[in-house]
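> Below is the sequence, then the predicted model.
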Amino acid sequence: MKTQEYIDIEDKFGARNYKPLDVVLCRGEGIWVWDVEGNKYLDCLSAYSAVNQGHAHPKIKQAMLDQAEQLTLTSRAFRNDQLPFLYRELCHLTRSHKVLPMNSGAEAVETAIKSVRKWGYESKGVKADQAEIIVCNDNFHGRTLAIIGFSTDDNARKNFGPFAPGFKIIPFGDAKALEDAITPNTVAFMVEPIQGEAGVIIPPDGYLKQVRDICTRNNVILILDEIQTGLGRTGKMLAEEHEGIEADLTLIGKALSGGFYPVSAVLSNEAVLGLLQPGQHGSTFGGNPLACAVARQALKVLVEENMVENAAETGAYFLGQLKQIKSPAIKEVRGRGLMIAIELVEGTPGGARAICEKLMTMGILCKETHTYTIRFAPPLVITKKDIDWAMDKIKTAFSV
């Protein structure tokens, strides 16, 4: 079948809640993917950072196959022999004390919301149903009904209300705004260390340290959503490490499985997660043995193959090369590790979509965010040689 035939079937039978580039992929290996017509592309999106370890990593694949032959699912009605080790390995790797496994990033966020509200009522003494959680402008934490209720993206919110109360929105990167927004009912502040979907927006230096201090002084739980920034993407295992802080709750997902299976987790401590009692929260698939075996191997290869260090080194190189492009269409190039964005001048004909479509014809797949920003987030196994190859194409795309 040709590309258009696949697209026609998808458009006929599928809900149109995405606007993908018109490439139909069928195979992946490392940083490369191939379409149904045999064309090869450098993946510069990594499934929104879910494929940090590269496509079809052989060791993760083998772990999945081995576990699939043994036991895939029991539900949490029974124990399994993989979950304890995932707990221990995650805690050792991230300096956490407790782990609650889920499936998707959005489920991890919902879990965090429930957990800190419970903490607020049972530990902080907030009156029933009065708990407030502070979030940031232009946030992206998922697409469940509760989460979009505190989104500032009109497209995400329109005609989906009414929304759950209990959220207060402040500007991102503004520590004073956080301090001013806190009340006796504030139980948590949830923030992305770098706003990914907003266009790789990096807060001012020292912001996270200030936020950590403010939350500590005011007995407010700091939740860092590291679902995109975590597990090596920014050149550190967790982005919080860039400022030497530790969150009270850390949310991870995406690359936790290397792209093989939906796995997410809430990392915290006894003070918060210890309040949850049997029957108060859970998931049929959360913590299943197949997911745990895959996640354990995904974490192992990140460390053993020095992918985090490579993200720091190649990310700095890639960012430096992109900044050398001279084009009147480019307003700013920014990034940390292999989480990079090019923001175009507003009014650029065709916007970021046009550049992405042009790069697709040259063998590079990336994706626009909003109208004028292009993100580059290749797998963490990319080399400087690969980047040099890509730069020739990117420069050409901006030279026309």
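It's in.

> make it CA atoms for all contacts and neighbour counts henceforth
Noted.

> All the strands of the stretch 51-200 of the chain, in order from the start?
98-102, 132-136, 167-170, 186-191 (DSSP state E, counting those that start in this stretch).

> Second structure follows, compare the two:
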Amino acid sequence: MMQEISSSKEAIQLEHIHGAHNYHPLPVVLTKGEGVFLWDVEGKKYFDFLSAYSAVNQGHCHPRIKEALIAQAGTLTLTSRAFHNDVLGPYEKYITEYFGFDKVLPMNTGVEAVETAIKIARKWGYEKKGVPEQQAKIIVAENNFHGRTTTVISFSNDENARKNFGPYTPGFIRIPYNDLTALKAALTNHPETVAFLIEPIQGEAGVNTPDEDYMMQAKKLCQEHQTLLLADEIQTGIGRTGSLLAVCGNCSCEGHCEKQESYVEPDILILGKALSGGFFPVSAVLANNPIMEVIHPGQHGSTFGGNPLGAKIAITALEIVRDEKLSQNARALGKVFRERMELLAEKSHWVKLVRGWGLLNAIVINDSPDSSTAWDICVALKDNGLLAKPTHGNIIRFAPPLVMSMEELHSCCDIIEKTILAFEKTEVE
């Protein structure tokens, strides 16, 4: 029988004793979520400004996803891919048409999808581009975050994630983010390159946003060198940045649009997180036939990948993004949020920089990455009823569910302003 939790202190102590210490969460123990709100075990209510790292774009416990989950869970949950099921095909049709690709390879977690894309790109390189076997190279960006598997940490420059986990997987070239000159040089000097793997916005690195034409020019360079562009939209995709995908640029449509001039079509699109609205691990790798056809039976797969429960949940989660116009809402609210934070920066020396797209934003705290200031501010935000988390030491990421209203957004901005200005006052005293 599971032990009943009576207090946050008790729950935290149990985790400390019985769980691996692989995370450093804020000292809050959550027990309920609905829409943009979370509640702790003592009953205190909070605005969620992290959205489980953008996994709950549709809001916590969305009733439509909940209904879909319950209905499918009472019918069929898992068959493995040893057999067909009656949900996978409709899901594959729906998601490929939704994002404008020929084929999808369904997986579970985000990093599984990244690993899948890497395998597809390498196999395409050997069989279609003619790269000599075992010589394929993939270009990545500095300060990337694509997960924490052995292969992925091999091309990370986050030593905390890398140290003492070697030997590392070879075959990767790391260049500065948002640097087209470096990309061109890497492509020119390494003709065996098969792919450029990139986050259109670097979320974990502190919401680093590129120049407006960066993705467009990167795509052109990849085409010139017969290299695949792999877009990791696990965190940025599905409405978060004010467009359906971050590679959609300035388009505010609710789906793949052939006419949008700012859209950069990746050769491989990697999705996860909000693909299930936070209910179930679902990820996907999308590509067109000339790329996806290199994968044959027995060469890649997953027991749970493409399971009927996850497929039904994902269809519903994507329907909600379109039906409730969450991309447009993220675009409108994000503009107001950044305006409010820029006004705050004029009042407080703690706010050094504001950046972001849509409802994926960050403020850079005017202190060193080694300081505890950003953490202390997040603890104070928690005490004032808003949950956010630092990244890279002195950066606070703000990413609420996309179902947030304008009134709720202003209430959250009031909390952030009050909290940071209180730090200003404390310093003066």
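Noted; the coordinates are in hand. Bear in mind the structure is a predicted one, so any value in this text is a computation, not a measurement.

> Quick TM-score on the pair, please.
Scored against TM-score structural alignment, normalised by the length of the first structure, the superposed chains reach a TM-score of 0.99; 400 aligned residues with a Cα RMSD of 0.9 Å.

> quick revisit: pick the most buried one from the strands of the stretch 51-200 of the first structure.
Compared across the strands of the stretch 51-200 of the first structure, strand 186-191 shows the largest average neighbour count, a mean of 25 (mean count of other Cα atoms under 10 Å).

> okay, the angle between it and strand 132-136?
Relative orientation of strand 186-191 of the first structure and strand 132-136, computed by axes from the mean of the first three to the mean of the last three Cα atoms, to 10 degrees: 20 degrees.

> what does strand 186-191 of the first structure correspond to over in the second structure?
Strand 186-191 of the first structure corresponds to residues 193-198 in the second structure, going by TM-score structural alignment.

> for stretch 378-386 of the first structure, same thing?
Under TM-score structural alignment, the match for stretch 378-386 of the first structure is residues 400-408.

> Give me the contact list for that stretch.
35-36, 48-51, 54, 56-60, 239-240, 326-327, 329-330, 333, 359 (Cα atoms under 8 Å, 6 or more residues apart in numbering).

> Could you pull out the strands in the stretch 251-400 of the second structure for me?
Using DSSP E, counting those that start in this stretch, strands in the stretch 251-400 of the second structure cover 268-271, 283-287, 351-357, 360-365, 386-387, 389-391, 395-398.

> what's the mean gap between the first one and the aligned bit of the first structure?
After superposition onto the first structure, strand 268-271 of the second structure lies on average 0.3 Å away from the residues it aligns with, using mean Cα distance after the TM-score superposition for the first structure.

> what does the last one give?
Superposing on the first structure places strand 395-398 of the second structure at an average distance of 0.3 Å from its equivalents, by mean Cα distance after the TM-score superposition for the first structure.

> Likewise for the third one?
Averaged over the aligned pairs, strand 351-357 of the second structure sits 0.6 Å from the first structure after superposition, using mean Cα distance after the TM-score superposition for the first structure.

> list the buried ones in that strand?
351, 354-357 (16 or more other Cα atoms under 10 Å).

> and what of stretch 327-338 of the second structure?
Within stretch 327-338 of the second structure, the residues scored as buried using 16+ other Cα under 10 Å are 327-331, 333-334, 336-338.

> Which part of the first structure matches it?
Residues 308-319 of the first structure are where stretch 327-338 of the second structure lands when matched by TM-score structural alignment.

> One more: stretch 85-94 of the second structure?
Residues 80-89 of the first structure are matched to stretch 85-94 of the second structure when aligned by TM-score structural alignment.

> Then stretch 350-361 of the second structure?
Stretch 350-361 of the second structure maps onto residues 329-340 of the first structure, going by TM-score structural alignment.

> Compute the first-to-last residue distance for the matching stretch.
Using Cα to Cα, to the nearest Å, one end of stretch 329-340 of the first structure lies 17 Å from the other.

> ok, and what's touching that stretch?
200, 202, 229, 233-235, 311-316, 318-319, 322-323, 341-345, 348, 375-378, 380, 398.
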